[in-house]
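Enquirer: quick check, what structure comes out for this input:
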Amino acid sequence: MSSVLTDLCRYPIVQAPMAGGASCPQLAAAVSEAGGLGFLAAGYKTVDGMYQEVKQIRGLTSRPFGVNLFMPQPRTADSAAIEVYRQQLAGEVSWYETPLGDPDSGRDDGYEAKLAILRDDPVPVVSFTFGCPSRAVLESFAKAGTVTVVTVTTPEEAQIAQSAGADVLCVQGVEAGGHQGTYRDDFATDQSGIGLLTLIALVRETVELPLVATGGLMRGSQIAAALAAGADATQLGTAFLVCPESGAHPLHKRAMTNPLFVRTELTRAFTGRPARGLVNRFMREHGPYAPAAYPQVHYLTTGLRKAAAKTGDAQGMALWAGQGHRLARELPAAQLVEVLADELDAASVNYAQEESR
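Expert: Now for the predicted structure:
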């Protein structure tokens, strides 16, 4: 690992910041305590909600941890398309007996206020998704002693982030569960995602920053492959989602290995932005009609998803999952970190033996 990352964690294992509840203080603290780097997800939380979680994790571990922020999105969504989709969801409203939400209720996710909190009371790492912060923002965190990580999905985005002054890049392959962190959200790019190993190589040829690779990684041997391809560390989300410390809904956890859910797809059905999840009824019925309108569609469907979870209906939930979801292991987070580290060591020995032949 680069020196920037070795100061943060013993193993090249980062727990992905999964917005929506999975990345709670208990999970992040357990990962950090075990030698990985735990992350809190500030997305969709209030400013005070984020602050309280930071306080909580500080009470659970003295090890470094990170906080992830969502970048504000441009006001480019077509209001007419959102209204058409609202009508498309009328049957869901009746089925779950729950009204649709206000699509304009959280446009910037409290971005500026969250920045202020994290600058006034610095945390070890802050990462950004759905775009690149300004140079001034990144410089302000550098002055506070905070390492900054910017998510990228193409070599072009990597160049933008390096030019802006990011310390580390999180290179996200198309295999990743949850939202794709693309900078441009339009239909033309929905099917143009790059596989992780290829993306690592492309980005490594483009920039000189440390790289954290993420996308479908579930085993130590895959971590070894990503490191061999040029990454300095790896980030895993789905692998940690099923841990007992995870705040994910029990239905979501069980779905990872439920034979009823055989594959994942990228969809706009739940949030208006491409995100990878297990294919279920809601995705099949509404994915083809969902507009490019994030975060408006997210807030429109929030109540429906909560109602589905409350009634035990996984077919109406956003079951975010990476392509490797069937490899999920229901282990305590600390044990999972140790298992992954052991698998990585074994795979690294095999690589070294093969190279020496």
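Enquirer: drop to CA atoms for contacts and neighbour counts, all remaining ones
Expert: OK.
Enquirer: biggest helix in this structure, by residue count?
Expert: Longest helix in the chain, counting residues (DSSP state H): helix 333-356.
Enquirer: now do the helices in the stretch 151-300 of the chain.
Expert: 155-164, 196-206, 220-229, 238-241, 250-255, 281-286, 296-310 (DSSP state H, counting those that start in this stretch).
Enquirer: how about the last one: buried residues?
Expert: Okay, so that is helix 296-310. By 16 or more other Cα atoms under 10 Å, the buried positions in helix 296-310 come out as 296-309.
Enquirer: show me what it packs onto, helices and strands only.
Expert: Judged by 3 or more Cα pairs under 8 Å, 6 or more residues apart in numbering; DSSP states H and E, the packing partners of helix 296-310 are helix 79-88, helix 90-96.
Enquirer: among those helices, which comes closest to P210?
Expert: helix 79-88 (39.3 Å; Cα to Cα).
Enquirer: next, the angle helix 296-310 makes with the closest one.
Expert: 20 degrees (axes from the mean of the first three to the mean of the last three Cα atoms, to 10 degrees).
Enquirer: what's helix 79-88 in contact with?
Expert: With contact meaning Cα atoms under 8 Å, 6 or more residues apart in numbering, helix 79-88 is reached by L100, H286, Y289, A290, P291, A293, Q296, V297, L300.
Enquirer: want to throw these into JSON lines with distance to G145?
Expert: Formatted as JSON lines, those follow (distance: Cα to Cα, whole Å):
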{"residue": "L100", "distance to G145": "42"}
{"residue": "H286", "distance to G145": "45"}
{"residue": "Y289", "distance to G145": "45"}
{"residue": "A290", "distance to G145": "41"}
{"residue": "P291", "distance to G145": "40"}
{"residue": "A293", "distance to G145": "35"}
{"residue": "Q296", "distance to G145": "34"}
{"residue": "V297", "distance to G145": "36"}
{"residue": "L300", "distance to G145": "38"}
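Enquirer: T189 versus the closest residue to G287 other than its chain neighbours, what's the distance?
Expert: Spatially, and ignoring its direct neighbours in sequence, G287 is nearest to A269 (4.3 Å; Cα to Cα, 6 or more residues apart in numbering). Distance, A269 to T189, by Cα to Cα, to the nearest Å: 16 Å.
Enquirer: and this one, please, so the two structures can be compared:
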Amino acid sequence: MWDNKVTELLSIEYPIIQAPMAGGVTTPELVASVSNAGGLGMVGAGYMEPDQLRSQIKAIKKLTDRPFGVNLFIPSNFQISKLDFELAFNSLQPFRDELNIKEEIPVLPDSKEDHVKFPQLLNVIIREKVPVCSFTFGIPSEDDISMLKSEGVILIGTATSVNEAVMNENAGMDIVVGQGSEAGGHRGTFSENGENNLIGTLSLIPQLTERISIPVVAAGGIMNGKGVIASLCLGAKGVQMGTAFLTSKESGAHKVYKEAVIQASDSDTVLTRAFSGKWARGIKNQFIKEIEESQTPIPDYPVQNKLTSQIRKVSASRNESRFMSLWSGQSPGLAKEKTVKELIRDIVSQAEEIKASL
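Expert: Got it, this is the predicted structure:
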């Protein structure tokens, strides 16, 4: 039941992709463990520098000889005046005071930085012969796609609507991840407003499979074998799971973060721009609540992400979940603290049992 176009393209045993969660969650141990268990481990390299990515890839290769991939953020263009930047920085001062953070106003961000770094990251992927590369927040240029394909790299795009999926197929992506609104972390939306474009996985996947010919991978709220079977029945050729792997023992997520997800209920997640400036789903905490109540304008990504960086880091170091970004999908009640091997074994076993009973 597991042999299909996705397993064939990615050279994996099960069509299960570990979502590329940036920010330290996707440790070499997590990525390698997923690949060793028959799925596809993914490095969340959205915030990495080229040297960091190179080091992580080398560490993964020491732990597995199976395929794995790297996810990159498509660079965005943004503008913010010095005055607005200072106002945004000052609006976060109450949080710094509560955490006793002494921080000078950082240098005004420049969108050119990410545009310079992106080709450097692509170069690392090619030089290190990483077999799979996925993208979030947009689609690479025609030249970048041609370059990667000439090196034999399998390309995976992200879509939160039919329109975005069609754009990915037309651009030459090999696979598209259909990200439903249930998904934890950042919305991959790039052609529309991330807050308004909230199509659930159950509705999104059948529409994608009707409109595009390349394989579709379902993402959003999938935590176990039931979700896998449901996704396959909807026409998907595989699944991408984030929250399920976030609480695994190999995950690099902070222990307080893991505990928050495991203890959360189905109604505890919200969509917010509070931490990064992009719409993302996570567990509502004091930071989100106070930002919403203040009604202070939030600058776009990556400006807000930079301004909240110290607050999040210090919060984590002090085990203060009140001010941490606790990204999670809408099914935290199904999260388990297992090893990756146990998790994938249980997912596959449950899916096969369901398939046999149909």
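Enquirer: coming back round to it: who's in contact with the longest helix of the first structure?
Expert: Contacts for helix 333-356 of the first structure (Cα under 8 Å, 6+ apart): 11, 13, 27, 30-31, 33-36, 219-221, 223-224, 240, 243-245, 329.
Enquirer: what angle do that helix and helix 220-229 make?
Expert: Using the same axes, to 10 degrees: helix 333-356 of the first structure against helix 220-229 is 50 degrees.
Enquirer: off-centre distance for helix 333-356 of the first structure?
Expert: Its chain's C-alpha centre and that of helix 333-356 of the first structure lie 24 Å apart, by Cα atoms, centre = their mean, to the nearest Å.
Enquirer: buried stuff in it?
Expert: Neighbour counts over helix 333-356 of the first structure (16+ other Cα under 10 Å) mark A333, A334, L336, V337, E338, L340, A341, E343, L344, D345, A347, S348 as buried.
Enquirer: quick one: what's aligned to N285 of the second structure in the first structure?
Expert: In the first structure, the residue paired with N285 of the second structure according to TM-score structural alignment is N280.
Enquirer: dump the residue contacts of that match.
Expert: Neighbour list for N280 of the first structure: F261, A314, Q315, G316 [criterion: Cα under 8 Å, 6+ apart].
Enquirer: filter those by whether they're kept in the second structure.
Expert: Conservation of the contacts of N280 of the first structure in the second structure, assessed by both residues aligned by TM-score structural alignment, their matches' Cα atoms under 8 Å: retained contacts are A314, Q315, G316.
Enquirer: export those residues to JSON lines and tack on neighbour count and secondary structure?
Expert: Shown next, in JSON lines, are those (neighbours: other Cα atoms under 10 Å; DSSP: H, G, I helix; E, B strand; the rest coil):
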{"residue": "A314", "neighbour count": "21", "secondary structure": "helix"}
{"residue": "Q315", "neighbour count": "18", "secondary structure": "helix"}
{"residue": "G316", "neighbour count": "21", "secondary structure": "helix"}
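Enquirer: would you map the strands across the second structure?
Expert: 16-18, 41-44, 68-73, 132-136, 154-159, 175-179, 185-186, 216-219, 238-241, 269-272, 280-283 (DSSP state E).
Enquirer: these into JSON lines, with extra columns for distance to D144 of the second structure?
Expert: Converted to JSON lines, the strands of the second structure look like this (distance: least, Cα to Cα, whole Å):
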{"stretch": "strand 16-18", "distance to D144 of the second structure": "23"}
{"stretch": "strand 41-44", "distance to D144 of the second structure": "19"}
{"stretch": "strand 68-73", "distance to D144 of the second structure": "13"}
{"stretch": "strand 132-136", "distance to D144 of the second structure": "12"}
{"stretch": "strand 154-159", "distance to D144 of the second structure": "11"}
{"stretch": "strand 175-179", "distance to D144 of the second structure": "16"}
{"stretch": "strand 185-186", "distance to D144 of the second structure": "23"}
{"stretch": "strand 216-219", "distance to D144 of the second structure": "22"}
{"stretch": "strand 238-241", "distance to D144 of the second structure": "24"}
{"stretch": "strand 269-272", "distance to D144 of the second structure": "32"}
{"stretch": "strand 280-283", "distance to D144 of the second structure": "27"}
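Enquirer: about what we covered before: so what does the residue nearest to G287 of the first structure match up with in the second structure?
Expert: Checking TM-score structural alignment: A269 of the first structure goes with A274.
Enquirer: from what I see, its match and K289 are in contact.
Expert: No - at 9.1 Å, A274 of the second structure does not count as touching K289 under the criterion of Cα atoms under 8 Å.
Enquirer: more neighbours: those two, which one.
Expert: A274 (24 against 13; other Cα atoms under 10 Å).
Enquirer: thinking again about what came up before, out of the contacts of helix 333-356 of the first structure, which are buried?
Expert: Using 16+ other Cα under 10 Å, the buried members of the contacts of helix 333-356 of the first structure are 11, 13, 27, 30-31, 33-36, 219-221, 223-224, 240, 243-245, 329.
Enquirer: which position in the second structure pairs with A19 of the first structure?
Expert: Using TM-score structural alignment, A19 of the first structure sits opposite A22 in the second structure.
Enquirer: its match reaches A45, doesn't it?
Expert: Yes - here A22 of the second structure lies in contact with A45, judged by Cα under 8 Å, at a distance of 5.8 Å.
Enquirer: could you measure from the residue lying closest to K226 of the second structure once chain neighbours are set aside over to V130 of the second structure?
Expert: What sits nearest to K226 of the second structure in space, not counting adjacent residues and going by Cα to Cα, 6+ apart, is A351, at 6.1 Å. Computed as Cα to Cα, the A351 of the second structure to V130 of the second structure distance reads 29 Å.
Enquirer: cool, and Q310 of the second structure?
Expert: Applying Cα to Cα, the value for Q310 of the second structure to V130 of the second structure is 32 Å.
Enquirer: returning to what we had before: V137 of the first structure: which of the contacts of N280 of the first structure is nearest?
Expert: G316 (38.1 Å).
Enquirer: good, we can wrap up now.
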